[in-house]
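> Mind looking at a prediction? Sequence and model below.
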Amino acid sequence: MTVALMWEARAVAGRGEELLAWTREQELAERPLRRETFRAPQDRVLVITWWDAAYDSALPELPEPGGELVARPVHRWRFESVGES
């Protein structure tokens, strides 16, 4: 089964590039099948990792950035693949 972990944070205004750099520096305890990083308006950063694991497996996730870097707590979601179209 493929599980995708999504991690999304919103930086303090004007610190989006700093948050993006911070996420790129973060190493995970295990290597995912795939890891992709995105950015969006309002200084938001999204990281998606894909894993070959059961839905409820304990998987490494990105930590919370320092409170001075983010405008709100990180949002996290977990999804399981239902196939490709």
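Perfect, thanks for sending it.

> Going by C-alpha atoms from here, please, whenever you check contacts or count neighbours.
OK.

> Could you pull out the helices in this structure for me?
Remark: helices assigned in the chain by DSSP state H are 16-25.

> could you pull out the strands for this protein?
2-10, 34-40, 44-52, 75-80 (DSSP state E).

> Switch the ones you listed over to a markdown table; also include mean neighbour count and distance to Arg24.
Formatted as a markdown table, the strands of the chain follow (neighbours: other C-alpha atoms under 10 Å; distance: least, C-alpha to C-alpha, whole Å):
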| stretch | mean neighbour count | distance to Arg24 |
| --- | --- | --- |
| strand 2-10 | 21 | 13 |
| strand 34-40 | 13 | 8 |
| strand 44-52 | 19 | 9 |
| strand 75-80 | 13 | 17 |
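
> ok, and here's another one to check against it:
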Amino acid sequence: MTVALMWEARAAEGRGAELLSWVREQPLPAEPLRRETFRAPQDRVLVITWWDAPYDASLPELPEPDAGLVTRAVHRWRFEAVADH
């Protein structure tokens, strides 16, 4: 099964580039099948990692950035891949 973990944060005013840089520097203790990083208006940063694991597996996730770097707690979601018909 493929599980996708999504991590999304909104940077504090004017700190979008810093948040993006911080995210890119964060290592994971295990290598996912795939890792992609996105940015959006309002200094939002999104990271999606794909894992070959059961849905409820304990998987490494990106940490919370320092409180001054973001406007709120990180949002996290977990999804499982489904077959296309």
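Received, thanks. On a predicted model such as this, the values are computed, not experimentally measured, just so you know.

> Need the TM-score between these chains.
Taking TM-score structural alignment, normalised by the length of structure 1 as the basis, the two superposed chains have a TM-score of 0.97; 85 aligned residues with a C-alpha RMSD of 0.8 Å.

> JSON lines please, covering the strands of structure 1 and showing distance to Leu69 of structure 1.
Listed next are the strands of structure 1 as JSON lines, based on distance: least, C-alpha to C-alpha, whole Å:
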{"stretch": "strand 2-10", "distance to Leu69 of structure 1": "9"}
{"stretch": "strand 34-40", "distance to Leu69 of structure 1": "15"}
{"stretch": "strand 44-52", "distance to Leu69 of structure 1": "11"}
{"stretch": "strand 75-80", "distance to Leu69 of structure 1": "15"}
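
> For Pro65 of structure 1, find the nearest of these.
Across the strands of structure 1, Pro65 of structure 1 has its closest neighbour in strand 2-10 (8.7 Å, C-alpha to C-alpha).

> Give the other helices and strands that the closest one contacts.
Under the contact criterion of 3 or more C-alpha pairs under 8 Å, 6 or more residues apart in numbering; DSSP states H and E, strand 2-10 of structure 1 touches strand 44-52, strand 75-80.

> The shortest one versus strand 44-52: what angle between them?
Spelled out, it's strand 75-80 of structure 1. Orientation check (axes from the mean of the first three to the mean of the last three C-alpha atoms, to 10 degrees): strand 75-80 of structure 1 against strand 44-52 gives 30 degrees.

> Give me the mean deviation of strand 75-80 of structure 1 from structure 2.
With mean C-alpha distance after the TM-score superposition for structure 1, strand 75-80 of structure 1 departs from structure 2 by a mean of 0.1 Å once superposed.
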